[in-house]
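Novice: Sequence below, structure please.
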Amino acid sequence: METILIVGGGAGGLELATKLGRKLGKTRQAQIILVDRNTSHIWKPLLHEVASGSLDTSTDGVAYSAHGAKHCFEFQQGQMTGLDPDSRCIHLAPILDENNRVVVPPRSLAYDKLVLAVGSVSNDFGTPGVAEHCYFLDSPAQAAKFHRSLINSFVRVNQPGEQQDLHIAIVGGGATGVELSAELYHVAALARRYGLPRISAERLKISLLEAGPSLLPALPGRISDAVRRELVKLGVEVLENTRVASAVENGFFTQDERTIRADLMVWAAGVKAPDFIRETGVFELNRLQQIIVTPQLQAKGHPDIFVIGDCCGCQQEDGSWVPPRAQSAHQMASLVAGNLQRQRQNKPMKPYVYKDHGSLVNLSRYSTVGNLMGNLTGNSLFIEGRIARFVYISLYRMHQVAIHGWRKGMLMILVEQLNRAVRPKLKLH
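Specialist: A predicted model of the protein is given here:
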């Protein structure tokens, strides 16, 4: 029986494992194995809500093992550290417990077809002090770590007689930095209801640093301008054309010799494929360490290895690279699922063509703005407010339906709404 090994359980990897499990795993045409270092899945665009405490991973996550049992694929926990394409196997690091004792020793997994969907990590560009002093939001564990520090900071500021406000500096004016800025004001306002009466949005001082001339540089100027206005209205100090030179324990130094004081620092500027991809020495990479692929999303020179999602370096006809977005990963997962089945049937594989359906930025409960690409006219439609918020939420609902199916997806959405009605709106533990 052919073994299809999928490394990475993000938006693309989990959708692909589910599709192949339903098609090939259920009928025992192939063994589908999903590998991820975590035990559960959280949609990456929601990690800023995990960081702020408005999303609880214990109730909103998808357990890989349980999901695999239902959808006919196998889950193995592990972190990929190496690859041997000649013997067709990957190498996994040992699994350790909280006391650094070995639970599972290093091991290797064999494959007939390999799909790499390992996502991306933040790119600190080698800036001194960033790795030591900044929080990152690349995984649920990192988001939870920031959340614990945020709650501890709220408790400190809430003490009687404490006069200092809470200063948070966020580097990166992309979607993560922008959405986190707004979400933090929302949770600061909520904190009053949950035993922290001296916390308020007024005691939160957020600085958002962007090296370029505008926020959200990949999106149209009208969206960037609208987002900037909303953030300034909330109280965010938006610092464009501000490049960080170094980070220290209590803030940033900029290249124009300014000091940005901060109690908590978040780095959300730039992405790259994980370093182990480069360290394997197997693939041809672009400047973001993404694996360069053929039009059919096969790694160049390695027809048995497919690549999807943020780690995929797919160049379009106009010379631009497919952007690392959730919609890209979703489209790639669908194409590779089809191409793997076409291969089995000795049919020609289809090339990948990126379809940009637009982008939306959610500013917590305050606003949502974005653009939708018209399929008929090819024009971009600017939307904001409640309509934009509805479309933004619908993107996540579509992801839920893609991995659970319509019936269970709708039931999960209903349960989620009931949970939101009865549980606290802010996680304080």
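Novice: going forward, measure contacts and count neighbours with C-alpha atoms only.
Specialist: Fine.
Novice: quick one: the helices in this protein?
Specialist: 11-20, 47-52, 57-60, 64-71, 130-133, 140-158, 175-191, 221-234, 275-280, 326-344, 385-404, 406-422 (DSSP state H).
Novice: and of these, who's closest to residue 107?
Specialist: helix 275-280 (16.3 Å; CA to CA).
Novice: residues of that closest one that come out buried?
Specialist: residue 277 (16 or more other CA atoms under 10 Å).
Novice: next one: stretch 393-402
Specialist: 399, 400, 401, 402.
Novice: what's the closest of those residues to residue 122?
Specialist: Nearest member of these to residue 122, counting by CA to CA, is residue 399, at 23.2 Å.
Novice: Can you give me the distance of the closest residue in space to the closest one that isn't next to it in sequence to residue 40?
Specialist: Spatially, and ignoring its direct neighbours in sequence, residue 399 is nearest to residue 11 (7.6 Å; CA to CA, 6 or more residues apart in numbering). Here residue 11 is placed at a distance of 12 Å from residue 40 (CA to CA, to the nearest Å).
Novice: do residue 421 as well
Specialist: 24 Å.
Novice: which one of these two has more residues nearby?
Specialist: residue 40 (20 against 10; other CA atoms under 10 Å).
Novice: My guess is the more buried one contacts residue 62. True?
Specialist: Yes. At 5.1 Å, residue 40 counts as touching residue 62 under the criterion of CA atoms under 8 Å.
Novice: Tell me how many other residues crowd the spatially closest residue to residue 239 that is not a sequence neighbour.
Specialist: With CA to CA, 6+ apart as the criterion, residue 239 has its nearest non-adjacent residue at 4.8 Å, and that residue is residue 209. Other residues lying near residue 209 total 28 when counted by other CA under 10 Å.
Novice: Residue 52 now?
Specialist: 28.
Novice: need the contact list for it.
Specialist: By CA atoms under 8 Å, 6 or more residues apart in numbering, the residues touching residue 52 are 147, 150, 180, 183, 184, 187.
Novice: cool, residue 181 as well?
Specialist: Taking CA under 8 Å, 6+ apart, one finds 170, 206, 208, 231, 236 in contact with residue 181.
Novice: give me that answer again for 7 Å
Specialist: residue 206 (CA atoms under 7 Å, 6 or more residues apart in numbering).
Novice: So which residues of the stretch 251-400 of the chain form strands?
Specialist: Secondary structure of the stretch 251-400 of the chain (DSSP state E, counting those that start in this stretch): strands located at 251-254, 259-261, 264-267, 271-272, 291-292, 298-299, 302-307, 312-313, 358-363, 367-373, 380-384.
Novice: Would you do the same for the sequence below? I want to compare the two.
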Amino acid sequence: MKIALLGCGTVGSSVVQLLHEQAADLTARVGAPLELAGIAVRRPGRERPDLPVDPKLFTADALGLVKRDDVDVVIEVVGGIEPARTWLLEALGAGKSVVTANKALLAEDGAVLHDAAAQSGADLFYEASVAGAIPLLRPLRESLHGDRVTRVTGIVNGTTNFILSAMDATGQSFTEALEEATALGYAEADPTADVEGFDAAAKAAILASLAFHTRVTAADVHREGITDVTATDVASAKAMGCVIKLLCIASRVDDAVSVRVHPAMIPRTHPLAGVVDAFNAVYVEAEAAGQLMFYGRGAGGAPTASAVLGDLVAVARNRLTGSRAAKESAYADLRVRPIGEEITRYHVCLDVADRAGVLASVAGVFARHGVSIATVNQAGRGDAAVLVIVTHRAPDAALAATVAELRSLDAVKAVASVLRVEGDQP
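Specialist: From the prediction side, this is the model:
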């Protein structure tokens, strides 16, 4: 079986190492040797002494490599939309199976890739696109195919989880925790995709598509990042018996699905609350199976390469036997509902003037929008007065409208922070 590898960075290099180190085992599992036909990189002449491959395998012509007649399977670990989309559509159009870790492309153009695979009879596998080494997508796609998944809640970005874990453990600010994450290699030089939630939103779209048999794109996902989470928010969460996590939440209610990514307070008793550092975890709820938890390393060269190799074995076996995996399941075609229809709770921190009638005016705003207040705490006096309000469950649109009106009150100097509260009330 001839393999074309597109990309040889952190993940691609680990794929090459595993192919070399486990060659005998992989041959036994597949039923035929797996051989690299070529490796597409930007600088093919660069020395790579640590990689156990012939330097002649490296090429800058990725499309030419994909088009070669002797290539059976294409592995793509470059990322991004283009030129990866062109390469993979070329491969699938020619009937070549594809293994990819490209979450951004799948979240934007997964439907196009699936259609191309269906038309040519090729396999399209992408376990490595979400949660690294954690076996997650295949259970959703196959093991739970006889059940109805109702909700998927996950921590799927290691960078943000490290930052929020550090803030919780040490009282650091967001900026300080980000600097530590960067120094340790958990955060990229430009961390925007992680800290603003773009990475998690792409993964949420993929999870929702599989869980609910509905095509969901990144554009369907409500997205908020963690840059506005403060040390005060973290301390307030602690006082409530909660911890703050960047969650991806996909849920099914009747004939619609909701998909969102945002920071939220969850009780410390929740299974996801103990997931710290750069680890990932996904909590799946299904009608018959009940509650399932998937946990492990969600990023890094070796963990992600492990998932890639798992997919490679599967598609190589299918190709050898003349079979193929099940096609995309998008029969449900459920409506994706906006965030405003979601039922949730808010934690609102207000900087207010310390004078008579302030609490009554604030409470009146909540009442006008039909939002019930669960708890109110006031700290400080004079110019430093702070109101911390936690609501009961209400439609997100009503909660957002409440916050918008609070900003216009004379007695409210600032809405210092707004966070959703998920899970059972602590």
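Novice: And the TM-score between these chains?
Specialist: Once superposed, the chains reach a TM-score of 0.25 (TM-score structural alignment, normalised by the length of structure 2), with 153 aligned residues with a CA RMSD of 6.2 Å.
Novice: Can you add distance to residue 391 of structure 1 and give the buried residues of stretch 393-402 of structure 1 back as a markdown table?
Specialist: Shown next, in a markdown table, are these (distance: CA to CA, whole Å):
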| residue | distance to residue 391 of structure 1 |
| --- | --- |
| 399 | 13 |
| 400 | 14 |
| 401 | 15 |
| 402 | 16 |
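Novice: Could I get the strands of the stretch 251-400 of structure 1 in CSV, plus columns for distance to residue 338 of structure 1 and mean neighbour count?
Specialist: Below are the strands of the stretch 251-400 of structure 1 laid out as CSV (distance: least, CA to CA, whole Å; neighbours: other CA atoms under 10 Å):
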stretch, distance to residue 338 of structure 1, mean neighbour count
strand 251-254, 48, 20
strand 259-261, 50, 16
strand 264-267, 37, 22
strand 271-272, 27, 20
strand 291-292, 20, 24
strand 298-299, 13, 24
strand 302-307, 12, 20
strand 312-313, 17, 30
strand 358-363, 24, 21
strand 367-373, 25, 21
strand 380-384, 29, 16
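Novice: Can you check which of those strands gets nearest to residue 36 of structure 1?
Specialist: Nearest to residue 36 of structure 1, of these and by CA to CA, is strand 302-307 at 15.3 Å.
Novice: Quantify the burial of residue 239 of structure 1 by counting its neighbouring residues.
Specialist: Neighbour tally, residue 239 of structure 1, other CA under 10 Å: 18.
Novice: in terms of contact, does it touch residue 231 like I think?
Specialist: No. Assessed by CA atoms under 7 Å, residue 239 of structure 1 is found out of contact with residue 231, at 11.4 Å.
Novice: Name the residues contacting each of these two.
Specialist: Counting by CA under 7 Å, 6+ apart, nothing touches both residue 239 of structure 1 and residue 231.
Novice: What strand or helix carries residue 237 of structure 2?
Specialist: Assigned by DSSP states H and E, residue 237 of structure 2 falls within helix 231-239.
Novice: what helices or strands is that helix leaning on?
Specialist: strand 242-253 (3 or more CA pairs under 7 Å, 6 or more residues apart in numbering; DSSP states H and E).
Novice: tell me which residues in the strand it packs on are buried?
Specialist: Of all the residues in strand 242-253 of structure 2, those buried under the rule 16+ other CA under 10 Å are 242, 243, 244, 245, 246, 247, 248, 249, 250, 251, 252.
Novice: Now render those as JSON lines, adding distance to residue 21 of structure 2.
Specialist: What follows is the buried residues of strand 242-253 of structure 2, written out as JSON lines (distance: CA to CA, whole Å):
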{"residue": "242", "distance to residue 21 of structure 2": "44"}
{"residue": "243", "distance to residue 21 of structure 2": "41"}
{"residue": "244", "distance to residue 21 of structure 2": "40"}
{"residue": "245", "distance to residue 21 of structure 2": "37"}
{"residue": "246", "distance to residue 21 of structure 2": "36"}
{"residue": "247", "distance to residue 21 of structure 2": "36"}
{"residue": "248", "distance to residue 21 of structure 2": "36"}
{"residue": "249", "distance to residue 21 of structure 2": "38"}
{"residue": "250", "distance to residue 21 of structure 2": "38"}
{"residue": "251", "distance to residue 21 of structure 2": "41"}
{"residue": "252", "distance to residue 21 of structure 2": "43"}
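Novice: which secondary structure element contains residue 264 of structure 2?
Specialist: Going by DSSP H and E, residue 264 of structure 2 is in strand 256-267.
Novice: any idea where the helices of the stretch 101-250 of structure 2 begin and end?
Specialist: Under the criterion DSSP state H, counting those that start in this stretch, the stretch 101-250 of structure 2 contains helices at 103-120, 137-138, 158-170, 174-183, 192-195, 198-212, 231-239.
Novice: Highest mean neighbour count out of the ones you listed?
Specialist: helix 198-212 (a mean of 27; mean count of other CA atoms under 10 Å).
Novice: by how many degrees do it and helix 158-170 diverge?
Specialist: Inter-element angle recorded for helix 198-212 of structure 2 and helix 158-170: 110 degrees (by axes from the mean of the first three to the mean of the last three CA atoms, to 10 degrees).
Novice: Tell me the helices and strands packed up against helix 198-212 of structure 2.
Specialist: Using 3+ CA pairs under 7 Å, 6+ apart, helix 198-212 of structure 2 is in contact with helix 103-120, strand 242-253, strand 256-267.
Novice: Which residue, neighbours along the chain excluded, lies closest to residue 311 of structure 2?
Specialist: Going by CA to CA, 6+ apart, residue 311 of structure 2 has residue 125 as its nearest residue, at 6.0 Å.
Novice: Identify the residues contacting that neighbour.
Specialist: Contacts of residue 125 of structure 2 by CA under 7 Å, 6+ apart are 98, 99, 100, 311.
Novice: Surely residue 367 of structure 1 touches residue 383?
Specialist: No. Assessed by CA under 7 Å, residue 367 of structure 1 is found out of contact with residue 383, at 10.8 Å.
Novice: For residue 150 of structure 2, which residues are in contact?
Specialist: 251, 252, 285, 286, 287.
Novice: same thing but at 6 Å, please
Specialist: 251, 252, 285, 286 (CA atoms under 6 Å, 6 or more residues apart in numbering).
Novice: Which strands or helices does the helix or strand encompassing the third one pack on?
Specialist: By that I understand residue 285 of structure 2. Assessed by DSSP H and E, residue 285 of structure 2 sits inside strand 279-286. Helices and strands touching strand 279-286 of structure 2, by 3 or more CA pairs under 6 Å, 6 or more residues apart in numbering; DSSP states H and E, are strand 149-155, strand 290-297.
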